[in-house]
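Engineer: Just to be clear, the model below is a prediction. Sequence and coordinates:
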Amino acid sequence: MSRTRIDVHTHLIPPFWAEELKTHGGDPSGWGSPEWSPEQLLRFMDEEDIAVSVLSLTAPGVEGWKGDDRTEMTRRVNDYGANLMAQNPKRFGYFATLPLPDTDAALSEITRVYDELHVDGVTLHSNYDGIYISDPRFEPIWEELERRSATVFLHPTRPPMPVLPGAPSPLADYPADTTRSALDLVLKGHRKRFASTKVILSHGGGYLAFAATRFAELSASLSKDRDAEDFMTDIRSFYYDTALVAPSGLPSLLSVIPSEHIVFGTDYPYASEKVCKTFTANLDKSAAGKADLLQAINRNAAVMIPRFSSGVA
């Protein structure tokens, strides 16, 4: 069977992590954990024409653990994810979790996951304990990722504000915090200083593409040395996944972002199978008559994951 899609936005749920999360802060977003297994995922992938799913741990990640316990849980999660990838390398990839905001522990884990576990990239959250990822204290992390020309999967977490009653964070806060974090990277010149990193923004980049002209023009009006096009260049430098995007969010992406920087994603299993299939069908319908565009979106991720560049299942 020929499968065409590379899904960069698929989550694993290690059973030990899900169980211990209950006594380590739970899920402060208000969403909760669905059922998950590798077997369920493979069935879903086959049904949706997905060749490869690149697995990652979703928010809140390991933030509920403290000190050495956080580092230990990070290692256990990464060993679990890397083992799934090693057992089925043609179907699974893995973006490693880091024990941030502990920079020293995170640097040690970057070395381990790349040199020993051979992961495909790392996951960063939009903020850690309210500290956004452009903060100077995370500079050593970015320097090491730049040295490795790393792929970074930027996933939102709950912003430093109360959850809106009746609206769990993934509903509105997650896209907003992705936007906030990514715009901060642009304003701080991060995309130029760390240009070798390939940063994937979840959920179509939140509202970044939709408001790109606003952000670029207003930022330029406040800057002495950068014009609007300079800000737009940095906005276009990100990669944007299609999880929960089509059809309403797709026109903004296509009008602003180069098609080669749009990559396929589902957000399985935190988006239910029904929801994932709806958004994938929406993407296919939106690209009807544009076979080259759809093929590019489905396969663009191979560029940032070298072992898939020569073809996947």
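Structural biologist: In hand now; what should we look at? Residues are numbered from 1 along each chain as shown.

Engineer: CA atoms for contacts and neighbours, from now on please.
Structural biologist: OK.

Engineer: after the one helix or strand residue 172 maps to comes which helix or strand?
Structural biologist: Secondary structure assigned from DSSP states H and E places residue 172 in helix 169-187. Sequence-wise, the next helix or strand downstream of helix 169-187 (DSSP H and E) is helix 190-193.

Engineer: next up, a second structure to put side by side with the first:
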Amino acid sequence: MRHRRIAAEEAFATPEQLAAYRLLGESGWRDPDVQFWKGAVAGAFDDIVARLLDVGEGRVAAMDRHGIDVQILSLTSPGVQLFAPARASELARASNDLLAAAIARHPTRFAGLAAVAPHDPAGAVREMERAIGSLGLKGILINSHTDGRYLDEAQFLPVLEAAEAMAVPVYLHPRSLPEAAAAGYGAHHLNGGIWGYAAETGLHAVRLIMAGVFARLPGLRIVLGHLGEGLPWWLYRLDYMYKLQSRRIPRGANLLPSDYVRQNFWITTSGMNDADAVRFCIAKLGVERVLWAVDYPYQEAGEAVSFLNAMDLPAAHKRAIFGANAERLFGIAALEQAA
């Protein structure tokens, strides 16, 4: 049975963004994200860069080859968060305009998550109101820390309050660890997708829980890629240690960590084409919390389609993971409405 396939974590880039990255690389800044993009824009990953920049016919043709109906597009990591606040907000607005134009050209094939500059909280809220209210984007994506600062800190509260008030999800996407935390990951090239991304983004999610963010904002919805950046595997341990530590450490949360994960988080399969791991996450969180994604163009679409096609799951579960859960979470019109 053919289910509608909505890929929930699919990256794009803009020429202005990559030109700005090139200037950062030429400045000598040693940030790992800067150094990656310095090599990328110099030609080290020409095939990936070309696919990131294509938000038109070439991307749609690639989707058609693998039977992907919709991509939810977001500005590739680390987005605008490397730049000073005013410049970051300027780049976010420009990228959201480009994204909205691409969606307007292919309204049944693309949806989008807005870029914002979290270190410009007032500007980020204004851009959320514009991008979601006027441009029709479906949420926001934040690339984990900003200059080593995390969303549980008070300065970022207006952004999270706005997301809750607008009833849109925040996709918490990985980036390289901040410099102060990265030393132990560097010797064996671990500060990236192989390990560091999940460690850093999982830490960010746990910080939100332990700081009491969801006790204050119970309607806030967070999406984590890569099958939850490790959190589903740690629910028992988080709860056990939370109860043990709570005897001596004041906590802002009033439920167990696992309660918040099950109430306020959704996860996607991006970059995790592992059937056993997906079954585990379904058992821990419920099938309604699991969404399908490719992580295009960093992962291969064909593999992402094939692995879920081959899983021995009830048809209703496949339908939910492939597309129905994304329709509900992101407010994407169901197929009969979109037709």
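Structural biologist: Great, that's in hand. Predicted model, so just to flag it, every value in this text is computed and none were measured.

Engineer: which helices and strands does the helix holding residue 172 of the first structure pack with?
Structural biologist: helix 228-237 (3 or more C-alpha pairs under 8 Å, 6 or more residues apart in numbering; DSSP states H and E).

Engineer: For the helix it packs on, buried residues please.
Structural biologist: For helix 228-237 of the first structure, burial by neighbour count (16 or more other C-alpha atoms under 10 Å) applies to 228, 231-232, 234-237.

Engineer: Where in the second structure does the helix holding residue 172 of the first structure fall?
Structural biologist: Residues 192-210 of the second structure are matched to helix 169-187 of the first structure when aligned by TM-score structural alignment.

Engineer: which residues of the stretch 151-300 of the first structure fall in strands?
Structural biologist: 151-155, 198-201, 239-241, 262-263 (DSSP state E, counting those that start in this stretch).

Engineer: closest one to residue 61 of the first structure among those strands?
Structural biologist: Closest approach to residue 61 of the first structure among the strands of the stretch 151-300 of the first structure is made by strand 151-155 (10.3 Å; C-alpha to C-alpha).

Engineer: How about residues contacting that closest one?
Structural biologist: Applying C-alpha atoms under 8 Å, 6 or more residues apart in numbering, the external contacts of strand 151-155 of the first structure come out as 58-59, 95, 120-126, 178, 197-202, 304-305.

Engineer: and that strand, which residues are buried?
Structural biologist: Within strand 151-155 of the first structure, judged by 16+ other C-alpha under 10 Å, the buried ones are 151-155.

Engineer: same thing with stretch 205-214 of the first structure?
Structural biologist: 205-210, 212-213.

Engineer: and if you look at stretch 261-279 of the second structure?
Structural biologist: 261, 263-273, 278.

Engineer: Distance from the chain centre to it, please.
Structural biologist: 13 Å (C-alpha atoms, centre = their mean, to the nearest Å).

Engineer: Same check on stretch 165-179 of the first structure?
Structural biologist: With C-alpha atoms, centre = their mean, you get 15 Å for stretch 165-179 of the first structure.

Engineer: Then stretch 267-283 of the second structure?
Structural biologist: Per C-alpha atoms, centre = their mean, the centroid offset for stretch 267-283 of the second structure relative to its chain is 16 Å.

Engineer: same question, stretch 72-79 of the second structure
Structural biologist: Using C-alpha atoms, centre = their mean, the offset of stretch 72-79 of the second structure from its chain centre is 8 Å.

Engineer: Which positions in the first structure sit opposite that stretch in the alignment?
Structural biologist: With TM-score structural alignment as the criterion, stretch 72-79 of the second structure aligns to 54-61.

Engineer: what comes up buried for the match of helix 169-187 of the first structure?
Structural biologist: Result for stretch 192-210 of the second structure [16+ other C-alpha under 10 Å]: buried residues 192, 196-210.

Engineer: Closest one of the residues you listed to residue 152 of the second structure?
Structural biologist: Looking across these and measuring by C-alpha to C-alpha, the closest to residue 152 of the second structure is residue 208, at 5.2 Å.

Engineer: Identify the residues contacting stretch 257-272 of the first structure?
Structural biologist: 5-11, 33-36, 203, 209, 236-244, 253, 276, 279-280, 293, 296-301.

Engineer: Kindly report the same for stretch 101-119 of the first structure.
Structural biologist: 71, 75, 78-79, 82, 93-96, 98-100, 120, 128-129, 137-138, 140-141, 144.

Engineer: Inside strands: which ones of the residues you listed?
Structural biologist: Using DSSP state E, the members of the contacts of stretch 101-119 of the first structure that fall within strands are 93-96, 128.

Engineer: can you list the residues you listed in a markdown table and add neighbour count and distance to residue 110 of the first structure?
Structural biologist: A markdown table is the format used below for those (neighbours: other C-alpha atoms under 10 Å; distance: C-alpha to C-alpha, whole Å):
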| residue | neighbour count | distance to residue 110 of the first structure |
| --- | --- | --- |
| 93 | 29 | 16 |
| 94 | 30 | 13 |
| 95 | 26 | 11 |
| 96 | 29 | 8 |
| 128 | 19 | 17 |
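
Engineer: Dump the residues you listed into a markdown table; add distance to residue 261 of the first structure as well.
Structural biologist: As requested, those are exported to a markdown table (distance: C-alpha to C-alpha, whole Å):
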| residue | distance to residue 261 of the first structure |
| --- | --- |
| 93 | 19 |
| 94 | 20 |
| 95 | 18 |
| 96 | 22 |
| 128 | 26 |
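
Engineer: Give me the distance from the helix or strand harbouring residue 69 of the first structure to the chain's centre.
Structural biologist: Element membership for residue 69 of the first structure, per DSSP H and E: helix 67-87. With C-alpha atoms, centre = their mean as the basis, helix 67-87 of the first structure stands 18 Å off its chain's centre.

Engineer: Can you tell me which helices and strands that helix packs against?
Structural biologist: Taking 3+ C-alpha pairs under 8 Å, 6+ apart as the contact cut, helix 67-87 of the first structure packs with strand 92-96, helix 103-115.

Engineer: tell me the angle it makes with strand 92-96.
Structural biologist: Orientation of helix 67-87 of the first structure against strand 92-96 (axes from the mean of the first three to the mean of the last three C-alpha atoms, to 10 degrees) gives an angle of 160 degrees.
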